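Student: pasting the structure only:
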């Protein structure tokens, strides 16, 4: 094995273990300085993936631009496909999900036999979920036969499970989401991959567990991921894990943890994750009667959404801002309404909500009607996107 390829493989191995981030950065830079290594598609692919895991998107993008000017890459369809896939991943990670979706759709349209199909599909589903294109994401899954049980030899199965989990979360199918994320985690464990930078399955599963009131599971998953993320040390990973921990704790430390998560996600250029963390922080502050702080955070969501061209988040934050800008606060959910809305979002029937909260069914119905009016939505399905992750 060539020294450059050996170094690239070693870098991916260290990244999977979540150790030696500085060493990985140094080794990948050395690999990509070699003309021979850059011309070898697999070697360059591994090195830039490792850079993605470190969170250094600036360097990863610069290396992609360098490869685009390389005659070997410019003259090879196989090299161009991998380069497009790497560029799409960078766009997805930086929050430019519309561009990522466009690049990934173009790749799939080529039907190239050498393309890592399942990985391309998984990343496209993730981009479509961030764009709010849930029906389209589901259609992509159907077209590629990736619904139901996945074969054990399916390439890139962990990424498909993670993408499918994201779609389940967006559709309010939280138990299915937890199942897919934990299945993803089990496979990663057999491969000795513990770094959340590869797939942050624990923090995502934790938010799903919160939505179905499984608080102990949510906290355990979130804290496990935070330990692993701090060991690796990327701003994106620690920020994502802190967000989940803040939500899972549901105590007086949560706002400060969310503030720290926001700072780290901003530092890591993780704009999609940043918008969710800002939204949840704004909703939490509003719930705790800090309307000014909540409004400020939601306005930041709007700014980030417009900066990265995410129409879904721009639409999503608008009614939340309208509620907080209401002068008499009549559109802000009460604590009781928030509890009922969160249970309804988790799939509880009106009768079960009533039994859980020791209320009459008619009282639950009354509060839900008030929730729909305040959120300017027509029913339960829209609660999935109208509410933050904040648990009652």
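Tutor: Yes, it's here. Just so you know, these numbers come straight off a predicted model, no measurement behind them.
Student: every contact and neighbour count from this point should use C-alpha atoms.
Tutor: Will do.
Student: the spatially most central residue of the chain sits in which helix or strand?
Tutor: Nearest to the mean C-alpha position of the chain, counting by C-alpha atoms, centre = their mean, stands residue 273 at 6.0 Å. Secondary structure assignment for residue 273, by DSSP states H and E: helix 271-287.
Student: need the contact partners of that helix.
Tutor: In this structure, residues lying in contact with helix 271-287 by C-alpha atoms under 8 Å, 6 or more residues apart in numbering are 93-95, 130, 240, 243, 255, 258-259, 261-262, 265-266, 291-298, 300-301, 304-305, 308, 313, 317, 324, 332-335, 388-390.
Student: which of those residues are buried?
Tutor: The neighbour-count criterion (16 or more other C-alpha atoms under 10 Å) marks 93-95, 130, 240, 243, 255, 258-259, 261-262, 265-266, 291, 293-298, 300-301, 304-305, 308, 313, 317, 324, 332-333, 388-390 among those as buried.
Student: comparison target, given below:
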């Protein structure tokens, strides 16, 4: 009876899982996805011994990923991997390890992305993945590229994959990752071709509501690198005109690129919004890029002290990602690494999470009112937190807050 119950759960899960994913990819109903996807996943969790249900779980988890429900997707991956056990169901473990790699990429946790993707290939070799190999391959290529490990990235770019593997939704991950690698290697035309191919395939398949890959913003970045601002702005404005179909992350990426085509004053405004959104989403790599651009915009606007603070904060974030090329961009030539500029005082260990957050924001130039608005507290509460921070760190005033506090408190 138990086996019959598990089989019955599996029999209905696939069409339901496909429907959940379709709502994200085709209809863009990201806000409605979480309860429906989790219902499917709960049933699979109970019935995980049934062979052949791996695709069902993958569809439901990816629906959460594409809807930017990364915490929920990550938690379900952990639960399902735990249910599989250490010695059974290698296909199951490989699929959900690949999902965790994709989640890690979207969070900017690049070393974790490499680790999870390699775990996926340790369970099932790349040659045995078939047409789904683009999912873990894409995560490895993007992570290695952003970490500056171009030799490793190139090895996976050159990985032989089935022709059919480029013509499905998993292949989009590989194509977009290959474009990312090409752009970093300054093969701009090749990068643009891959990004535009992603867009053509998504359009052909009617997946216009999807958060599969950010092809418009990536293609816009390639156009900007080629000096074609008009084409870049066209794609950016197309993305921004889409009413919530791709979520806040795509809007933040669009705003960062739009700032490159705007006046200095407008750039600061656009980049501040992008920074706020990416910080809330927890995408550390894209946050570091937005901070890099914001630092430049502040300098152009004559706000040199703020530019320096933002630059150093961006360096800390990029360092956490182990994104070495981005760290090199943020660190002035011949400059000392910010982490070495000041020793962490004993008092920093005594800061509460809220005090650390307030201190970090104050150190990079936010006012009490701005901090209060971000943390949903009153300005007087912020002042109280800062008073305690000053006491614990042995400081007398706000200007003495070291830039390194953002690094100490991460």
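Tutor: Looks like it came in fine. Note that the structure is a prediction, hence the values are computed from the model and not measured.
Student: need the TM-score from the superposition.
Tutor: Remark: TM-score between the superposed chains equals 0.74 [TM-score structural alignment, normalised by the length of structure 1]; 320 aligned residues with a C-alpha RMSD of 2.7 Å.
Student: circling back to that earlier point, inside helices: which ones of the contacts of helix 271-287 of structure 1?
Tutor: 93-94, 130, 240, 243, 255, 258-259, 261-262, 265-266, 291-298, 300-301, 304-305, 313, 317, 324, 335 (DSSP state H).
Student: rewinding a little: which residues of structure 2 does the helix holding residue 273 of structure 1 align to?
Tutor: Under TM-score structural alignment, the alignment places helix 271-287 of structure 1 onto residues 284-300 of structure 2.
Student: average distance between that stretch and structure 1?
Tutor: In the superposition with structure 1, the aligned residues lie an average of 1.4 Å away from stretch 284-300 of structure 2, counting by mean C-alpha distance after the TM-score superposition for structure 1.
Student: so how far is that stretch from its chain's centroid?
Tutor: For stretch 284-300 of structure 2, the distance from its own C-alpha centre to the chain's C-alpha centre is 16 Å (C-alpha atoms, centre = their mean, to the nearest Å).
Student: centre of the chain to stretch 32-39 of structure 2, how far?
Tutor: Centroid separation between stretch 32-39 of structure 2 and its chain, computed with C-alpha atoms, centre = their mean, is 21 Å.
Student: structure 1: matching residues for that stretch?
Tutor: Stretch 32-39 of structure 2 corresponds to residues 23-30 in structure 1, going by TM-score structural alignment.
Student: what's next to that stretch, contact-wise?
Tutor: 7-8, 11-12, 14-15, 47-48, 50-51, 54.
Student: ok, stretch 260-276 of structure 2 next?
Tutor: Taking C-alpha under 8 Å, 6+ apart as the criterion, the residues outside stretch 260-276 of structure 2 that touch it are 229, 233, 251-253, 255-256, 258-259, 287, 290-291, 293-294, 297-298, 300-301.
Student: measure how far it is from the centre of its chain, please.
Tutor: Here stretch 260-276 of structure 2 shows a centroid-to-chain-centroid distance of 20 Å under the convention C-alpha atoms, centre = their mean.
Student: now that stretch: buried residues?
Tutor: Result for stretch 260-276 of structure 2 [16+ other C-alpha under 10 Å]: buried residues 260, 264, 266-268, 270-275.
Student: ok, now stretch 278-292 of structure 1?
Tutor: Using 16+ other C-alpha under 10 Å as the test for burial, stretch 278-292 of structure 1 gives 278-287, 291.
Student: farthest pair in the buried residues of stretch 260-276 of structure 2?
Tutor: Across those, the two members that end up farthest from each other (C-alpha to C-alpha) are 264 and 275, 16.3 Å apart.
Student: and residue 318 of structure 2? What does it align with in structure 1?
Tutor: Using TM-score structural alignment, residue 318 of structure 2 sits opposite residue 305 in structure 1.
Student: contacting residues for its match?
Tutor: Residue 305 of structure 1 makes contact with 275, 311, 313-314 under the criterion C-alpha under 8 Å, 6+ apart.
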